[in-house]
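# below are the sequence and a predicted model for it; my questions follow.
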Amino acid sequence: MSRARLILLTTLAMLAFAGNSLLCRIALKGTAIEGTAIDAISFTAIRLAAGAAVLCLIVCVRRRSVFGQGNWPSACALLAYAVCFSLAYTELSAATGALLLFVSVQASMIAYGIRAGERLSRIQLAGFVLAAGGLIVLLLPGLASPPVAGALLMLFAGAAWAVYSLRAKGAGDPTKVTAGNFVRAALVAAGLSLFVIARGQASMDMAGFWCAVLSGAVTSGLGYVIWYSVLPALRAISAATVQLSVPVIAALGGVILLGEGVSLRLVLASVAILGGIALVILKPQAERG
């Protein structure tokens, strides 16, 4: 793969990941300006269904069978991530949500590594303390602090995504496995959506519907396929570094597309969290390089 193609596809993958936060926030809050908004569960069900459809189509085009790929434990982790992600964005800004999701995913991965026997160096410990301090600053009570319920939901979403990612390692063809897990998660999400409809708690508008479709088909389905295609060509240090850009892209998108403000607290917390996590995940690679 040429360097230009690698840079282009990596950039598209990061834009897709940040786009999930923006599309969800637009659907659940932005469309409410018109008087209605899609509910979080319906958004999730449509997102997963659209993602499943696109991923299965890609697998079929490659003349491979999607059946027998993926598993229910991974699908449940994917569903937990998607549901909590949507529910959290009923309260959080795009920037805050993306930052909390990122720190939760990375913290869960780090915790798994420590449990598996890895040990942190002094620089990594300093980075961990710095990131933890930034998270505490972000969540401390005050006018600029995010809602507690939304923050906890997003932290749980990140932990669920970390579980899903860890289970996906060595599971086989990433696209086929992801397609199988999306199909399973979409089936359960459809059941949850029917339950919400039966209780009279569902709501829908066309803008929210199409945001969910785009989130599932493009920024989730195609985004994951693009990321998996470039991941083998990236050094581990590069793959870890570029992912630090996702919360920043989401923050800029929130300001430009949604008119969201960025507080000094969020800026300082972001610098501390992203800087601290960078020290933890990049130092081992630097030492080996």
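Thanks, I have the structure now.

# going forward, measure contacts between C-alpha atoms and count neighbours the same way
Will do.

# run the chain-centre distance for stretch 101-121.
In terms of Cα atoms, centre = their mean, to the nearest Å, the centre of stretch 101-121 is set 17 Å apart from its chain centre.

# sorry, slip of the keys, the one I care about is stretch 261-269.
With Cα atoms, centre = their mean, you get 21 Å for stretch 261-269.

# can you list contacts of it?
Applying Cα atoms under 8 Å, 6 or more residues apart in numbering, the external contacts of stretch 261-269 come out as 95-96, 134-135, 137-138, 144, 251, 255.

# which one of these is nearest to Ser229?
Ser229 has its nearest neighbour among the contacts of stretch 261-269 in Ala251, at 26.0 Å by Cα to Cα.

# next up, a second structure to put side by side with the first:
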Amino acid sequence: MPPVRILVLTVLAMLAFAANSLLCRLALRETAIDPATFTGYRVISGALVLYVFVRLRGDRARLWDGGWASALALFVYAAAFSLAYVSLSAGTGALLLFGAVQVTMLVGGWRAGERPSPLQALGLLLAFAGLLVLVLPGVSAPPWTGSALMLLAGIAWGLYSLRGRGVKDAAAATAGNFARAIVFALIFSGAMAGSAHWDARGALYAVASGAIASGLGYAIWYTALRGLRASSAASVQLSVPVLAAIGGVLFLGESLTLRLVVATLTILGGIALVLRPVRA
């Protein structure tokens, strides 16, 4: 694959991932749609796009890859993500999500027998410290409920990613998991029916989040991964919280606090140390 094409696809994928935070925050702040309805539209539209993507590759027999446990982790991520963005800013939410995902995967690797170098261990401690800086009480601290929900979303996505490490076809597995997650999303919507609010503009944002930022974003990312080394693929995702924070300031009028800047530098710096290749 030509390097220019890899670069373009990678940039588009990172923008799509950051757009998920912006679209969810925009929908829940500016429209009447509720988190459960947003989650339902997002999961269903994402499943449809991934279904089409896998079909276009001619992998009809692999449409139901994945499993129910992974689908549940995917749903918990999507539901907690929506609930958290009722109160969190786009940048803060993306940073909490990304930090929790990476820490969960690092701890998972440690439990599986992977032993970090001293520099990587320092990076992990820095990432934890950054998360603490962000959520400790203070004037500019984000709400505890929203923070806890986003950390739950990150842990769920980290577990989902760990479960998917050994799959042969990530796109087919994700398509199958999104399809199964529809069941959980419908149950969630039914349980929250008493507080359900439908909104046309909110539904449009949810479909954009599911079909474009999630479904199409994952499809683009899977294509880009063919030309990226594992270390490059992990490192480039450091840009997502930064892009979400910038987007929140530019498009949602959110403020960029000193606490968020310090936490961002600490968390991403720590994770960068962890992702740094170990020399033999």
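Thanks, I have the structure now. Given the structure is predicted, the values throughout are model-derived calculations rather than measurements.

# hmm, back to that, separate out the buried members of the contacts of stretch 261-269 of structure 1.
95-96, 134-135, 137-138, 251, 255 (16 or more other Cα atoms under 10 Å).

# using JSON lines, lay out those residues together with secondary structure and distance to Thr44 of structure 1.
Supplementary listing: those in JSON lines, determined by DSSP: H, G, I helix; E, B strand; the rest coil; distance: Cα to Cα, whole Å:
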{"residue": "Ala95", "secondary structure": "helix", "distance to Thr44 of structure 1": "20"}
{"residue": "Thr96", "secondary structure": "helix", "distance to Thr44 of structure 1": "20"}
{"residue": "Gly134", "secondary structure": "helix", "distance to Thr44 of structure 1": "30"}
{"residue": "Leu135", "secondary structure": "helix", "distance to Thr44 of structure 1": "27"}
{"residue": "Val137", "secondary structure": "helix", "distance to Thr44 of structure 1": "30"}
{"residue": "Leu138", "secondary structure": "helix", "distance to Thr44 of structure 1": "27"}
{"residue": "Ala251", "secondary structure": "helix", "distance to Thr44 of structure 1": "22"}
{"residue": "Val255", "secondary structure": "helix", "distance to Thr44 of structure 1": "24"}
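
# what segments of the stretch 151-280 of structure 2 are helices?
Ranges of helices in the stretch 151-280 of structure 2, per DSSP state H, counting those that start in this stretch, are 170-191, 200-207, 217-225, 230-236, 239-251, 258-275.

# what's the counterpart of Val54 of structure 2 in structure 1?
Per TM-score structural alignment, the equivalent position to Val54 of structure 2 in structure 1 is Val59.

# mean deviation, the helix or strand harbouring its match versus structure 2?
Per DSSP states H and E, Val59 of structure 1 falls inside helix 40-61. Once fitted to structure 2, helix 40-61 of structure 1 is off its aligned match by 0.8 Å on average (mean Cα distance after the TM-score superposition for structure 1).

# give the equivalent position in structure 2 for Leu155 of structure 1.
So, by TM-score structural alignment, Leu155 of structure 1 is matched to Leu151.

# which residues touch its match?
With Cα under 8 Å, 6+ apart, Leu151 of structure 2 has these contacts: 96-97, 100.

# which one of the residues you listed is nearest Phe184 of structure 2?
Nearest to Phe184 of structure 2 among the contacts of Leu151 of structure 2, counting by Cα to Cα, is Leu97 at 21.0 Å.

# distance check, the counterpart of the closest one in structure 1 against Leu28 of structure 1.
When structure 1 is aligned by TM-score structural alignment, Leu97 of structure 2 is paired with Leu101. As for Leu101 of structure 1, its distance to Leu28 of structure 1 is 17 Å (criterion: Cα to Cα, to the nearest Å).

# how about Phe128 of structure 1?
Using Cα to Cα, we find Phe128 of structure 1 at a distance of 33 Å from Leu28 of structure 1.

# on that earlier part again, how far off centre is the helix holding Val59 of structure 1?
Distance of helix 40-61 of structure 1 from the chain centroid (Cα atoms, centre = their mean) equals 15 Å.

# and what of stretch 189-198 of structure 1?
From the chain centre to the centre of stretch 189-198 of structure 1 is a distance of 23 Å (Cα atoms, centre = their mean).

# same thing with stretch 257-265 of structure 2?
Centroid separation for stretch 257-265 of structure 2 versus its chain: 20 Å, with Cα atoms, centre = their mean.

# that stretch corresponds to what range in structure 1?
With TM-score structural alignment as the criterion, stretch 257-265 of structure 2 aligns to 263-271.

# next: stretch 234-246 of structure 2.
Counting by TM-score structural alignment, stretch 234-246 of structure 2 pairs with residues 240-252 of structure 1.

# got a list of contacts for the matching stretch?
The contact list for stretch 240-252 of structure 1 (Cα under 8 Å, 6+ apart) reads 14-15, 17-19, 21-22, 94-96, 98-99, 102, 262, 274, 278, 281-282.

# just to check, Asn71 of structure 1 is in contact with Gly180?
Yes. In terms of Cα atoms under 8 Å, Asn71 of structure 1 counts as a neighbour of Gly180; the distance is 7.3 Å.

# which one of these two has more residues nearby?
Higher neighbour count among Asn71 of structure 1 and Gly180: Gly180, with 25 against 18, using other Cα atoms under 10 Å.

# my guess is the more buried one contacts Gln69. True?
Yes. If you go by Cα under 8 Å, Gly180 of structure 1 and Gln69 touch, sitting 5.1 Å apart.

# check contacts around the closest residue to Thr31 of structure 1 other than its chain neighbours.
Nearest residue to Thr31 of structure 1, sequence neighbours excluded (Cα to Cα, 6 or more residues apart in numbering): Ala37, at 5.3 Å. Contacts of Ala37 of structure 1 were listed using Cα under 8 Å, 6+ apart, and they are 27-31, 203-205, 208.

# follow-up on the earlier one: can I get the helices of the stretch 151-280 of structure 2 in TSV with distance to Thr10 of structure 2?
Output for these, formatted as TSV (distance: least, Cα to Cα, whole Å):
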stretch	distance to Thr10 of structure 2
helix 170-191	16
helix 200-207	22
helix 217-225	6
helix 230-236	8
helix 239-251	11
helix 258-275	18
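
# out of those, which gets nearest to Arg42 of structure 2?
Arg42 of structure 2 lies closest to helix 200-207 among the helices of the stretch 151-280 of structure 2, at 5.1 Å (Cα to Cα).
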